[in-house]
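K.L.:
Have a look at this prediction, sequence included:
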Amino acid sequence: MLTQTTTRVLGPGDLDAALAVLGRAPVENAFVTSRVQVAGLDPWRLGGEMWGYYTDGELRSLCYAGANLVPVCAGPDAVRAFADRARRTGRRCSSIVGPAEATSLLWRLLEPAWGPAREVRGHQPLMVTEQPSADVRPDPLVRRIRKDEMDLIMPACVAMFTEEVGVSPLAGDGGLLYQARVAELVGSGRSFARIENGKVVFKAEIGAATPAACQIQGVWVAPEFRGRGHSETGMAAVVAYALRDVAPVVSLYVNDYNTAARAAYRRVGFREVGAFMSVLF
């Protein structure tokens, strides 16, 4: 019997089926799930298209095609189908990111048409915790950022992004989209920092949040305060907030070469459960 496969752009009527696929891996799919739960599948609200891969009429895999290209629960056949569609539409994203195995194949298929990349981060351990830190005392001075503190937190966010990604988030549109994203996280109570004398010492955000899992991002310590344990005590505080107020599982992914950060996260209680990969343009 021949297996019939097809791909198409999903619409609002496909929401339940898409959420069922996303629910198969709630931790690794936290970013896409959080977007879909807020915006549905309307491309304008979602900020991109959601591609669906069907086998014999059943939705089996997804690919979010917005500012990021993100394969979701995608085996080799689905990845090949998504790569074909991505080649036809042309590159519109600033990165490809997702589970390492699927993302690696997707990039190998797209690189001849889309390459070269500015940077490829081939192995980014995915780490999780379900418990407050047993070994690191949370920093009592880490707190939620208020809406009237945007001018205070923005320079730290820009510094973190530039240091991590290698380009400024203020390029292109002057930072309007990035500032809107930071404001969204502040407004939703998912931006945290330790502030001393009007200066951000440590900061982090809960960038994606679903009822099943959330993902911490943007962890940063001001250079002059590094080496004093702020990343550990600060992360312990953010984890405590996240477990209490957001979701029962807290995750993050980190560059494999950042051995200091990986060690700090392990001391806070995180363990590795998989790996992501990022391709930056």
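P.N.:
Cool, the structure landed.
K.L.:
hey, let's count contacts and neighbours off CA atoms from now on
P.N.:
Noted.
K.L.:
contacting residues for the residue lying closest to Phe202 once chain neighbours are set aside?
P.N.:
Using C-alpha to C-alpha, 6 or more residues apart in numbering and skipping residues adjacent in sequence, the residue nearest Phe202 is Val221, 4.5 Å away. Neighbouring residues of Val221 by C-alpha atoms under 8 Å, 6 or more residues apart in numbering: Val201, Phe202, Lys203, His230, Ser231.
K.L.:
for the second one, helix, strand, or coil?
P.N.:
Put simply, Phe202 is strand when judged by DSSP: H, G, I helix; E, B strand; the rest coil.
K.L.:
what's near enough to touch it?
P.N.:
Phe202 neighbours (C-alpha under 8 Å, 6+ apart): Val142, Ala193, Arg194, Ile195, Val219, Trp220, Val221, Ala222, His230, Ser231, Gly234.
K.L.:
what does the first one give?
P.N.:
Shown in contact with Val201 (C-alpha under 8 Å, 6+ apart): Ala193, Arg194, Ile195, Val221, Ala222, Phe225, His230.
K.L.:
Could you check how far it is from Ser191?
P.N.:
According to C-alpha to C-alpha, to the nearest Å, Val201 stands 14 Å off from Ser191.
K.L.:
Second structure for comparison follows:
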Amino acid sequence: MLRSPGSSAHPATPTARVLDEADESAVHRLLATDPVAACVLAGRVELTGTAQGAVGAPLWGFGSGRSLEAICLAGANLIPFAVPGAEHAAAVAFAERARRGGRRCSTIVGSAASVAPLWELLAPSWGPPRDHRPRQPLMAIDGPAAVAPETRVRPVREDELDVLLPAAVAMFTEEIGVSPLRLDGGAGYRARLAELVRAGRALAWIEDGRVVFKAEIGAVSRAACQVQGVWVAPAYRGRGIGAAGTAAVVEYARSALAPVVSLYVNDYNLAARAAYRRVGFREVGQFSSVLF
């Protein structure tokens, strides 16, 4: 049983367990309740299944028997996902496991309704964070872009990785506040970027050996994909290139990867939110991130 019975005077603490291959159908049913918010998790599960160790990190489950109300991927990112109404109880269960193992993640990220109660429970032992972004609108588009796409945006070739890398590092540093090169000399970051390039999920407008615009499609499930790392070279900003470039990414992703394209953005980035709305994105939820 996932929840131990207790007396009314001393109710038991909700508990979670590590999922295995027998839970795969229940995981798919859970993630299908919100395919856009669950895109990252769904993409991993669709690719690897739920056998222990298959997704590269523990996958915790919370529910009754084989029925699931929430799951949490405990990898480099701690990613909780719960159905409405189960967020707090699931957070109690996941926080107990997370505290037991100690902090190994660099970020807690996901739907704000799931992240907020989890972080509240973990903050006393894991805090303070380097940054906390409690309100990040989750936006999605399921039809053609509303602005003309920039035709010079295309998939990056493998031999252009060294052209793309400086732009990707600049974007990461601007967005996250630290350089991705600070750990292992950037080898891990470069390897991940190379993986996206090989998969046809890194797009850019490259002019005279320099990146003008770039974005990656970081997660893909059958139902949705998630865009990340949208960046325009500083000298080209203020010309509408961000919107036109994102429109090109939308058209490519919808034709080649998934019917719905999503992204999340910091609530204070008003210029980016306005650009995405011009492209045709609409707000469909709220994400939250805790960065260490």
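P.N.:
Good, I have the coordinates. Just so we're clear, the structure is a prediction, and the values are computed from it rather than from any experiment.
K.L.:
and in structure 2, which of the contacts of Val201 of structure 1 remain?
P.N.:
Checking the contacts of Val201 of structure 1 against structure 2 (both residues aligned by TM-score structural alignment, their matches' C-alpha atoms under 8 Å), the contacts still present are Ala193, Arg194, Ile195, Val221, Ala222, Phe225.
K.L.:
buried subset of the residues you listed?
P.N.:
Buried members of these, scored by 16 or more other C-alpha atoms under 10 Å, are Ala193, Arg194, Ile195, Val221.
K.L.:
Tell me the one among these nearest to Asp16 of structure 1.
P.N.:
When these are ranked by distance to Asp16 of structure 1 (C-alpha to C-alpha), Ala193 comes first, at 36.4 Å.
K.L.:
The counterpart of the closest one in structure 2 is in what secondary structure piece?
P.N.:
Using TM-score structural alignment, the partner of Ala193 of structure 1 in structure 2 is Ala204. Following DSSP states H and E, the helix or strand that holds Ala204 of structure 2 is strand 202-207.
K.L.:
what's the mean distance for that strand versus structure 1?
P.N.:
Compared with structure 1 after fitting, strand 202-207 of structure 2 deviates on average by 0.6 Å (mean C-alpha distance after the TM-score superposition for structure 1).
K.L.:
wait, His192 of structure 1 sits on Val200?
P.N.:
In this structure residue 192 of structure 1 is Phe, not His. No: if you go by C-alpha atoms under 8 Å, Phe192 of structure 1 and Val200 don't touch, sitting 10.0 Å apart.
K.L.:
How many residues are close by the residue mapped onto Gly102 of structure 2 from structure 1?
P.N.:
With TM-score structural alignment as the criterion, Gly102 of structure 2 lines up with Gly90 in structure 1. Gly90 of structure 1 is flanked by 11 other residues according to other C-alpha atoms under 10 Å.
K.L.:
Once you drop chain neighbours, what's closest to Gly90 of structure 1?
P.N.:
Among residues not flanking Gly90 of structure 1 along the chain, Trp114 sits closest, at 8.0 Å (C-alpha to C-alpha, 6+ apart).
K.L.:
For the counterpart of Gly43 of structure 2 in structure 1, the count of nearby residues, please.
P.N.:
Aligned by TM-score structural alignment, Gly43 of structure 2 pairs with Ser34 of structure 1. Ser34 of structure 1 sits with 20 neighbouring residues when counted by other C-alpha under 10 Å.
K.L.:
and what of Ala248 of structure 2?
P.N.:
Neighbour count for Ala248 of structure 2, taken as other C-alpha under 10 Å: 23.
K.L.:
What strand or helix carries it?
P.N.:
Ala248 of structure 2 belongs to helix 241-256 when assigned by DSSP H and E.
K.L.:
At which residues are the helices of the stretch 151-292 of structure 2 located?
P.N.:
Under the criterion DSSP state H, counting those that start in this stretch, helices of the stretch 151-292 of structure 2 are mapped to 161-176, 187-198, 241-256, 270-279.
K.L.:
from memory Ser179 of structure 2 sits against Ala168, does it?
P.N.:
No: counting by C-alpha under 8 Å, Ser179 of structure 2 sits too far from Ala168 to count as a contact (10.1 Å).
K.L.:
how about the equivalent of Leu105 of structure 1 over in structure 2, secondary structure?
P.N.:
In structure 2, the residue paired with Leu105 of structure 1 is Pro117, using TM-score structural alignment. What three-state DSSP gives for Pro117 of structure 2 is helix.
K.L.:
Quick one: residues contacting Pro117 of structure 2.
P.N.:
Neighbour list for Pro117 of structure 2: Glu87, His88, Ala91 [criterion: C-alpha under 8 Å, 6+ apart].
K.L.:
how close does the second one sit to Phe62 of structure 2?
P.N.:
To tie it back to what came earlier, the one meant is His88 of structure 2. 11 Å.
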